[in-house]
Structures are given as structure tokens and as C-alpha cells.
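# Structural data only, the sequence is not supplied:
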């Protein structure tokens, strides 16, 4: 798989998993999925500027804490500590993760707009190659086709998530796309 496709897959996973992984166990946290963000007001330009400034500090903190998480396995403690760290930066932790989520979804959506048709064509070609492969059993072909369908489903899910990015947020994301990609370490 080419690097831009691996990156795209990571972004999709990040956009889907961030709210759950980073917030689910935070005390007083009422959100259970990315769809629950729909009730939050759109982020502003000043929030985006603050996010661009603070995201590297959070990811640096998370990398060091992630090593401890891997050793302890206590995700509840880690998410409480993440909320405390983000609050120490002057954020309401739910708002910070909301802005992160919306940026990830927005950037992923923009990448899908750019790369989606090519990826869909490659998926169609892969289906043809699987079906024409004489070395695979029917069972192996079905397994491969199921994996392709799961990829397709992930892309469809990303399109659904994109609907939760408010137009004014998407405009801000587009206007600062290069900065968001740089800060979130997403290659173009």
C-alpha cells in the first residue's frame, strides 16, 4: 500500500477513535461517540489558533504517557490525566478534543476529496485482480473481498462523519490546512 493511503487510513481511524480513546473514561464525560459532538457549537478561528499552538504539547505529553499506558494498561487513569493536562493548557478538555476531532475529520475529508476517486478505482482494480487470481481458493477470494468491503465501509463512514463538520469549521480547516497538517504531522 502506498504511503498516502496508509496515512489516509490512519486519519480515518484517528477521527473515529479519538473521542472514545481520549475521553470515554474522563469523569463527568457524557459523550459516547463522535456523533455526540454534533451538539457542540462550531469552533472559532481563535480556538483553531490555540489548538494549533497546543496540539504539539499534548502529543508530546501523550507520547511519554503512552509508554506508561502500555506498561500499566490503565486507560482510565491515562484519560483522566489527559483531561488534566489539557485543562492545564487552559482548555475545557471536551472542547480541545472536539477541535482535534473536527480537524482530523476535516483533513481526512479533504484528503478523500482529493484521493477518493483514485482510491475507489484502485479498489475496483483490486476486486478484478482478486477474482481473476487462479492461485486463490474461493474462500480466500471471499476473505480478500470482505477486507476490501471493510475499506469501502470505512470510507463511507468517513463521508458520514464529514457531515458533522460545520461549514464554518470546514472553511477554517481549508484556510489553515497546511498548518493543521504540519501540526498534526500529516503529510500531503
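Nice, thanks for sending it over. As the structure is a prediction and not an experimental result, all values here were calculated from the model.

# can we go C-alpha only for contacts and neighbour counts from here?
Will do.

# Which neighbouring elements make contact with the helix or strand where residue 80 lies?
Secondary structure assignment for residue 80, by DSSP states H and E: helix 75-88. Applying 3 or more CA pairs under 8 Å, 6 or more residues apart in numbering; DSSP states H and E, one finds that helix 75-88 contacts helix 3-23, helix 45-72, helix 93-132.

# closest to residue 172 out of those?
Smallest distance to residue 172 across these (CA to CA): 6.8 Å, for helix 45-72.

# Buried residues in the closest one, which are they?
48, 50, 51, 52, 54, 55, 62, 66, 69 (16 or more other CA atoms under 10 Å).

# next one: stretch 143-153
Buried residues in stretch 143-153 (16+ other CA under 10 Å): 144, 145, 148.

# Then stretch 95-115?
For stretch 95-115, by 16+ other CA under 10 Å, it's 95-112.

# same thing with stretch 120-134?
Those would be 123, 127, 130, 131, for stretch 120-134 by 16+ other CA under 10 Å.

# Give me the residues contacting stretch 149-162.
Stretch 149-162 is contacted by residues 12, 35, 105, 106, 108, 109 when judged by CA atoms under 8 Å, 6 or more residues apart in numbering.

# Now do the contacts for the third one.
Neighbouring residues of residue 105 by CA under 8 Å, 6+ apart: 11, 12, 15, 158, 161, 162, 165.

# Make a PyMOL selection of whichever of those residues turn out to be buried.
To isolate the buried members of the contacts of residue 105 in PyMOL, using 16+ other CA under 10 Å:
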select buried, resi 11+12+15+158+161+162+165
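
# Take the buried residues of stretch 120-134 and write them to a markdown table, including distance to residue 140.
Formatted as a markdown table, the buried residues of stretch 120-134 follow (distance: CA to CA, whole Å):
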| residue | distance to residue 140 |
| --- | --- |
| 123 | 17 |
| 127 | 13 |
| 130 | 9 |
| 131 | 10 |
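
# Tell me the one of these nearest residue 179?
residue 123 (30.5 Å).

# gap between the nearest residue to that closest one once chain neighbours are set aside and residue 155?
Nearest residue to residue 123, sequence neighbours excluded (CA to CA, 6 or more residues apart in numbering): residue 148, at 6.9 Å. Residue 148 sits 11 Å away from residue 155, going by CA to CA, to the nearest Å.

# got another, please set it beside the one above:
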């Protein structure tokens, strides 16, 4: 699958080609390298958010310092849902909430939010590479006084940071 997106297979490359490329790991196994990690990450995230080829529970992590992309598909990883933020605003809109309120009539539910790329499941490893706003108010703060302006996700509710047991 990854070879379709310009990944070079580890068995087919010279050792000298590895030095200036990003390593690709799948479930801990080194499978290849890629020359444009930013483009690959964008493609993988887009495919996961569309749930087209990649299911929502797959974890995709880019470690810039170590020049690695790690993909985890194994079972048993703890994942939690987060709202997706792009360009400083939530992808969740009022129409999504209104559709949820009327779900008895239109069969609109949680899975539609996930498959339409509004909500994303993030595991603990991927959470380390994201910037999560505690509430939508954090996104609305004046840029001059904001703690961060590069949020990637937002908590569904501030209490969700404590987990299911809270």
C-alpha cells in the first residue's frame, strides 16, 4: 500500500540512500523510506479522515527529530476521540450538531462525524505529536494573548482529558 505513495522498499534501496530520507515503520517493523514525509503524512491523514483506505483506528506518527514515520495498526491501543482543528477553527459546525439532534429522522450519528473527518481517534503515541485545545474558547482567544495558535485538535469536553473513569 505505501509503495503507491512513493515509499521505497527497504529491500530495494542502497544503504547510502537511507541517510537523507525518512524511515517508515509499520507496527514497529522498518519497511522502507520516503523522501517527502510532509506530503506522505498529509496523504495518510486525509485517507484516515475519509476512512477510504485507512480505518480511523490506525495511528500515524511523525517524529521529525528522528526522521521517522510510525504507523500502528495493532489491536489493544487505547484511542480517544478528538475534534479536528484546521487553520485555527473547528471542522465541527452547527449543522453537524443540528443533524445529531435530529438523528432519529435522518440516521445521522457518531460514525458519520468520524467518516466525514470532523472527529478523529488519537492514541497515546500520536497524542504526543498533536496540540490539543481544552475547549473551543481556546481557539477563539485573541492571537496576541493566545497560549498557542497552532492547535491540531480540540477536546470534545474539558472533562474528557481525564478519561472514561472520571
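Thanks, I have the structure now. Please read these numbers as outputs of a predicted model, since none were measured by experiment.

# After superposing, what score do the chains get?
Scored against TM-score structural alignment, normalised by the length of structure 2, the superposed chains reach a TM-score of 0.28; 77 aligned residues with a CA RMSD of 5.0 Å.

# circling back: output the contacts of stretch 149-162 of structure 1 in TSV, with distance to residue 78 of structure 1 appended to each entry.
Shown next, in TSV, are these (distance: CA to CA, whole Å):
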residue	distance to residue 78 of structure 1
12	23
35	23
105	24
106	26
108	26
109	29
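
# quick revisit: with distance to residue 139 of structure 1 added, can I get the buried residues of helix 45-72 of structure 1 in JSON lines?
Formatted as JSON lines, those follow (distance: CA to CA, whole Å):
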{"residue": "48", "distance to residue 139 of structure 1": "49"}
{"residue": "50", "distance to residue 139 of structure 1": "51"}
{"residue": "51", "distance to residue 139 of structure 1": "48"}
{"residue": "52", "distance to residue 139 of structure 1": "48"}
{"residue": "54", "distance to residue 139 of structure 1": "49"}
{"residue": "55", "distance to residue 139 of structure 1": "45"}
{"residue": "62", "distance to residue 139 of structure 1": "42"}
{"residue": "66", "distance to residue 139 of structure 1": "39"}
{"residue": "69", "distance to residue 139 of structure 1": "39"}
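
# how distant is the helix or strand that contains residue 145 of structure 1 from the center of its chain?
Residue 145 of structure 1 belongs to helix 138-162 when elements are defined using DSSP H and E. On the basis of CA atoms, centre = their mean, to the nearest Å, helix 138-162 of structure 1 sits 17 Å off its chain's mean C-alpha point.

# I'd like the next helix or strand past that helix.
helix 167-175.

# Name the residues of that next one that come out as buried.
169, 170, 172, 173, 174.

# can you give me the strands for structure 2?
With DSSP state E as the criterion, structure 2 has strands at 8-9, 22-26, 29-34, 59-63, 68-72, 79-86, 89-90, 119-123, 132-133, 153-154.

# Point out the most buried one among the ones you listed.
strand 153-154 (a mean of 26; mean count of other CA atoms under 10 Å).

# so what's residue 52 of structure 1 up against?
179, 180, 183.

# Buried subset of the residues you listed, written for PyMOL?
Typed into PyMOL, the line below selects the buried ones among the contacts of residue 52 of structure 1, using 16+ other CA under 10 Å:
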select buried, resi 180+183
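
# Show me the contacts of residue 52 of structure 1 that map onto helices.
Mapping these onto helices (DSSP state H) picks out 179, 180, 183.

# just curious, which of the residues you listed is nearest to residue 119 of structure 1?
residue 180 (23.0 Å).

# I'd guessed that closest one sits against residue 173; true?
Yes: between residue 180 of structure 1 and residue 173 a contact is recorded at 7.5 Å, counting by CA atoms under 8 Å.

# Show me whatever sits in contact with both of the two.
What both residue 180 of structure 1 and residue 173 touch, as defined by CA under 8 Å, 6+ apart, is the set 103, 107.

# buried sites along the helix ranked longest in structure 2?
Longest helix in structure 2, counting residues (DSSP H): helix 37-50. For helix 37-50 of structure 2, the neighbour count (16+ other CA under 10 Å) marks 37, 40, 44, 45, 47, 48, 49, 50 as buried.

# For the fourth one, which non-adjacent residue is spatially closest?
So that's residue 45 of structure 2. residue 60 (7.5 Å).

# quick one: contacts for the one you found?
41, 44, 45, 69, 70, 71, 72, 126.

# Quick check: the fourth one vs residue 42 of structure 2, distance?
As judged by CA to CA, residue 69 of structure 2 and residue 42 of structure 2 stand 12 Å apart.

# on that earlier part again, what packs against the longest helix of structure 2?
strand 59-63, helix 110-115.

# Kindly reformat those as a markdown table and extend each row with distance to residue 18 of structure 2.
Output for those, formatted as a markdown table (distance: least, CA to CA, whole Å):
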| stretch | distance to residue 18 of structure 2 |
| --- | --- |
| strand 59-63 | 16 |
| helix 110-115 | 35 |
